[in-house]
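In: sequence and predicted structure below; questions after.
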Amino acid sequence: MFSSRHLLFVLLLAGAGPALAAEVQVAVAANFTAPLQAIAPRFEQATGHKLVASFGATGQFYAQIKHGAPFDVLLAADDSTPARLESEGDAVPGSRFTYAIGSLVLWSADADTLDGSPAALHAGAFTHLAIANPQAAPYGLAAIQVLEKLGLHETLRPKLVEGQSIAKALHFVATGNAELGFVALSQVYRNGQLSSGSAWMVPQALYDPIKQDAVLLKQGANNPAAAALLEYLKGPEAAAIIESFGYKL
């Protein structure tokens, strides 16, 4: 039979587990939506912490963070934005690292539109070409670099339709509002194959490497869930998921 003191001790132990759990608010580049959605439940199961994600354009997140948005971690679509936040005192020095290297792909929802080459771009027999806003989204900037190196930017400029993020660019193509679009490979690729439609895998030589950096923001400096997430992203379980979506590490 328990004494009142023994019972109190047991109750305190029972409550200790949940008390140690924390929540991490993460700003996530839109191209990394599917990978993080796959990572989140595994992270939560492994650590007991809760992950709350917001998806969008890296440039938009920069502006929101500068205006005090309560994010603990930024998973950017570039390496320059996290570095800038660190230099401006909005991120924890030394916490920044590359969690993925992205790839650009020209994609069509129609299985017969693209033949694995840029021939359709040169032919120009389409009405709209979707890209992400190059001012806010690194994948949009990469798309412009490709068009410039192919000598097609001025010719195709009237056909460009911009989404604020790479997710919106994908939406334009998936819904038929644009016949073609430059999107992140991770959005249309899983486990070694294209999920649907047709594509041209853009050679890396045509655009600057898309190094995607993570950084611990000032808001999350003392948040154990934020530290745990960054550590988890460096581990083998997260790496396997990231690579399955076509990213390089």
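Out: Right, received. Where do you want to start?
In: switch to C-alpha atoms for all contacts and neighbour counts from now on
Out: Noted.
In: which residue ranges of the protein form strands?
Out: Secondary structure of the chain (DSSP state E): strands located at 23-29, 50-56, 73-75, 97-102, 104-108, 129-132, 160-163, 180-184, 189-190, 193-194, 198-201, 210-216.
In: so which of those strands is nearest Ser87?
Out: With Cα to Cα, the closest approach to Ser87 among these belongs to strand 210-216: 11.9 Å.
In: which residues are contacting the closest one?
Out: By Cα atoms under 8 Å, 6 or more residues apart in numbering, the list of residues contacting strand 210-216 from outside reads 72-79, 82, 91-92, 95-103, 138-139, 226-227, 230.
In: what is the burial count for the closest residue to Ala77 other than its chain neighbours?
Out: Nearest non-adjacent residue to Ala77, counting by Cα to Cα, 6 or more residues apart in numbering: Gln212, 4.7 Å away. Per other Cα atoms under 10 Å, the neighbour tally for Gln212 reads 24.
In: distance check, Gln212 against Ser80.
Out: Applying Cα to Cα, to the nearest Å, one obtains 9 Å for the distance of Gln212 from Ser80.
In: would you mind measuring from the residue nearest to Lys218 when sequence neighbours are not counted to Leu230?
Out: The spatially closest residue to Lys218, leaving aside those adjacent along the chain, is Ala91, at 4.7 Å (Cα to Cα, 6+ apart). Remark: distance between Ala91 and Leu230 (Cα to Cα) = 13 Å.
In: these two: who's more crowded?
Out: Taking other Cα under 10 Å, Ala91 and Leu230 do not tie; Ala91 has more neighbours (25 against 20).
In: wait, what's in contact with that one?
Out: Residues counted as contacts of Ala91 (Cα under 8 Å, 6+ apart) are Pro82, Leu85, Val215, Leu216, Leu217, Lys218.
In: please compare the first structure with the one that follows:
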Amino acid sequence: MKHTFRHASLFLVLAGAALLARAEEISVAVAANFTAPMQKIAADFEKATGHKAQLVSGSTGKFYAQIKSGAPFQLLLAADDETPARLIKEGDGVSGSAFTYAIGKLVLWSPKPGFVDDKGEVLKAGRFEHLSVANPKLAPYGLAAMEALKALNLADALQPKVVLAESISQAQQFVTSGNAELGFIAYSQIHKDGRIIDGSYWLVPARLYGPIRQDAVILAQGKGNAAVEALTAYLKSPAAAAVIRSYGYDR
């Protein structure tokens, strides 16, 4: 019996060693708005599989340019569905690998309680100096913000107050630092551990901007990589879906 037990123990040790030997580190480009939930998902993924996802966050537009210039990313989690489709068409993404991992929501936010009302009337009143918006040419949430302003017939009137940020995370930084009194950011950015952070916000009605479908795509450098395929499968799992929803996304 002891002999059998020792053999079983040895098998488990060897199996664990083999798993660790196969564990890989992969490079993942993550849309700035999805940084916080992806950090949680990546940590859970590493515990479950042994694979480590090295995350780099930024604007989808900049990632596109970097990928076209040969950046060594293996997986892209974009803030839109157009960029992954474009990369596949141009041969930089793996055909058939794109899927929607989250559907984003736009909010107008200020760290000051009571500053932003729940109908967005603060925009019409205009009693502020600066409005932070991610560059619409680089960030899908910035494009959604400009679409909302146009739908409200406020784009021209507020243009002098708009401060453009390189990414949605920088748009939030401008507001947090006081360089802008309020700004358009992702709903997920005002969530922490499943709860809304301090301040005031207006959840912008979805009818005012185009759907923010956030797609992931395996890039050419990640083709055939078992760890990359494992992460894409994990992103589709109920465990990942629960994290994604806790940060204010639809799924």
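Out: Thanks, I have the structure now. Since the structure is predicted, the reported quantities are computational estimates derived from the model, not experimental observations.
In: re the thing from before, which position in the second structure aligns with the residue nearest to Lys218 of the first structure?
Out: Applying TM-score structural alignment, one finds that Ala91 of the first structure aligns to Gly93 in the second structure.
In: try Ala184 of the first structure
Out: For Ala184 of the first structure, the aligned position in the second structure is occupied by Ala186, per TM-score structural alignment.
In: all helices for the first structure, in order.
Out: In the first structure, the segments counted as helices under DSSP state H are 4-20, 33-47, 58-66, 80-87, 119-123, 138-149, 153-156, 166-174, 185-188, 224-233, 236-244.
In: let's have those helices in a markdown table, adding distance to Ala132 of the first structure.
Out: Conversion of those to a markdown table gives the following (distance: least, Cα to Cα, whole Å):
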| stretch | distance to Ala132 of the first structure |
| --- | --- |
| helix 4-20 | 40 |
| helix 33-47 | 15 |
| helix 58-66 | 11 |
| helix 80-87 | 17 |
| helix 119-123 | 17 |
| helix 138-149 | 4 |
| helix 153-156 | 15 |
| helix 166-174 | 5 |
| helix 185-188 | 13 |
| helix 224-233 | 26 |
| helix 236-244 | 22 |
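In: and the ones you listed: which comes nearest Ser196 of the first structure?
Out: In this view, the helices of the first structure are compared for proximity to Ser196 of the first structure by Cα to Cα, and helix 185-188 is the closest at 7.0 Å.
In: who's in contact with the closest one?
Out: The list of residues contacting helix 185-188 of the first structure from outside it, by Cα under 8 Å, 6+ apart, reads 31-32, 34-35, 102-105, 170, 194-196, 201, 245-247.
In: what number of residues lie near the match of Ala184 of the first structure?
Out: Applying the criterion other Cα under 10 Å, we find 28 residues in the vicinity of Ala186 of the second structure.
In: again with Pro111 of the second structure
Out: The burial count assigned to Pro111 of the second structure is 21, neighbours taken as other Cα under 10 Å.
In: what does it align to in the first structure?
Out: Taking TM-score structural alignment, the alignment pairs Pro111 of the second structure with Ala109 from the first structure.
In: isn't its match up against Asn177?
Out: No - using Cα atoms under 8 Å, Ala109 of the first structure and Asn177 do not qualify as a contacting pair, with a distance of 10.6 Å.
In: ok, back up a step: of the contacts of helix 185-188 of the first structure, buried ones?
Out: Under a neighbour-count criterion of 16 or more other Cα atoms under 10 Å, the subset of the contacts of helix 185-188 of the first structure counted as buried comprises 31-32, 34-35, 102-105, 170, 194, 201, 245-247.
In: which of those residues sits closest to Val146 of the first structure?
Out: Checking these against Val146 of the first structure by Cα to Cα gives Leu104 as the nearest, at 9.5 Å.
In: quick one on the thing from earlier: out of the helices of the first structure, flag the one nearest Asp208 of the first structure.
Out: Shortest distance between Asp208 of the first structure and these, using Cα to Cα, is found for helix 138-149: 6.7 Å.
In: which other residues reach the closest one?
Out: For helix 138-149 of the first structure, the surrounding residues in contact (Cα under 8 Å, 6+ apart) are 58, 77-78, 104, 131-135, 153, 166, 182-184, 206-208, 210.
In: can you do 7 Å?
Out: When contacts are defined by Cα atoms under 7 Å, 6 or more residues apart in numbering, helix 138-149 of the first structure is touched by residues 77-78, 104, 131-134, 153, 166, 182, 184, 206-208.
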